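1. mind looking at a prediction? Sequence and model below.
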Amino acid sequence: MTFFGRSLLAFAFLLAGSPGVLAADVTAGDLVIAQPWSRATPGGAKTGAGYLTIENKGSAPDRLIAVSGDVAGRIEVHEMAVTNGVMTMRPLEKGLTIEPGKTVALAPGGYHLMLMDLKAPLKQGDKLPLTLEFEKAGKVAVTLEVQAVGAKGPGGEGGSMMKQHDHSGMKM
């Protein structure tokens, strides 16, 4: 293997083991909150969005009723839907219910955390501390990891290089 190939492979291993690639799950009561992330915003943008998954491992529903954080003047739980062929977005005034045994994904194009009146642009690599408030599980601290502007999920568009390529046949 060439020096370039060894360097590329070492870089791939470094990325795969990087703590910024994927945040640890947070447990609160019967809830498991995973993969909190956001996208970088263009300069001057006053809104951003946050995404994560919430799994309810309990036998009773819980509800996300509020979100707070210093990154924005106001944070709401929103829903996007297509109504008569038109994409609409609205706040969930009564919160977001997580049924027992179910996982709810807050992801682009669906439920999401709407960060309004941003105090500064969101930059790739930033870590945004937020507090989620649940009806039963109470207040839970999470950190959104800011990905690239066009990221499709946590860890960037395609995840780490090790997920994209099989290096099992390479010799060092």
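-> Everything's here; your move.

2. please make it C-alpha for all contacts and neighbour counts, starting now.
-> Fine.

3. would you map the strands across the chain?
-> 26-28, 31-39, 47-56, 62-68, 72-83, 86-91, 96-98, 103-106, 112-118, 127-134, 138-147 (DSSP state E).

4. relative to strand 47-56, how tilted is the longest one?
-> So the one you mean is strand 72-83. Here strand 72-83 runs at an angle of 70 degrees relative to strand 47-56 (axes from the mean of the first three to the mean of the last three Cα atoms, to 10 degrees).

5. give the other helices and strands that strand 72-83 contacts.
-> Here strand 72-83 touches strand 62-68, strand 86-91, strand 112-118, going by 3 or more Cα pairs under 8 Å, 6 or more residues apart in numbering; DSSP states H and E.

6. report the angle between that strand and strand 62-68.
-> With the same axes, to 10 degrees applied, the angle from strand 72-83 to strand 62-68 works out at 130 degrees.

7. alright, now check it against this:
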Amino acid sequence: MKLLAITALLVCASGHLYAQGVEVSNAWVRTSVQGQKATGAFMTLTAKEATKLVSISTPIAGVAEVHEMKMAGDVMKMRALPGGLDLPAGKAVSLTPGNYHIMLMDLKAALPKDSTVPMTLLFKDAKGAESKLELKLPVAVSAPGGMAEHKH
């Protein structure tokens, strides 16, 4: 299996990152306090061709997984997506609080506001080719205003 590591990123003024046919926008990590063991990371992913987000790694957490939250009757349930997250061609997939998101567990330290979190996303395309995307996500209390919407 061919692994293509993407280390050079193009950061546009709009806060979008592009690599290997996947656009990442509105990316951020929720703050945490000392002793807190989990938090979430959120972003919008748009792939040019059908792709799958298969894994996430970061040095700040012992475990990083794509999770799904959904209602089961009157109970909100959260579970890991063991096969990864499908990214249909040309369709934006939002990872947001209360929906799909990246769960960061076994945090090694508190994540204060205005710090950054290094994160590596591993994608696999329909042909089985893998690519990595290295990110530095801002830490915030909530979705940063300038990243949550475009103002003209």
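-> Now that the structure is in, tell me what you want to look at. Model, not experiment: these values are computed from the prediction.

8. now the TM-score, please.
-> Once superposed, the chains reach a TM-score of 0.81 (TM-score structural alignment, normalised by the length of the second structure), with 134 aligned residues with a Cα RMSD of 2.1 Å.

9. and of the strands of the first structure, who's closest to L14 of the first structure?
-> Nearest of the strands of the first structure to L14 of the first structure, taken as Cα to Cα: strand 138-147 at 17.4 Å.

10. among the strands of the first structure, which is the most enclosed?
-> With neighbours defined as mean count of other Cα atoms under 10 Å, those peak in mean count at strand 31-39, which reaches a mean of 25.

11. what range does it cover in the second structure?
-> On the second structure, the counterpart of strand 31-39 of the first structure by TM-score structural alignment is residues 22-30.

12. now swap in stretch 67-87 of the first structure and tell me
-> Alignment note (TM-score structural alignment): stretch 67-87 of the first structure is matched to residues 56-76 of the second structure.

13. can you give me the end-to-end span of that stretch?
-> 24 Å (Cα to Cα, to the nearest Å).

14. what range in the second structure matches the longest helix anywhere in the first structure?
-> Longest helix in the first structure, counting residues (DSSP state H): helix 3-17. With TM-score structural alignment applied, helix 3-17 of the first structure matches no range in the second structure.

15. for that helix, buried residues please.
-> Neighbour counts over helix 3-17 of the first structure (16 or more other Cα atoms under 10 Å) mark 9, 12, 15-16 as buried.

16. okay if I get these as CSV plus distance to V140 of the first structure?
-> Formatted as CSV, these follow (distance: Cα to Cα, whole Å):
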residue, distance to V140 of the first structure
L9, 38
A12, 33
L15, 28
A16, 27
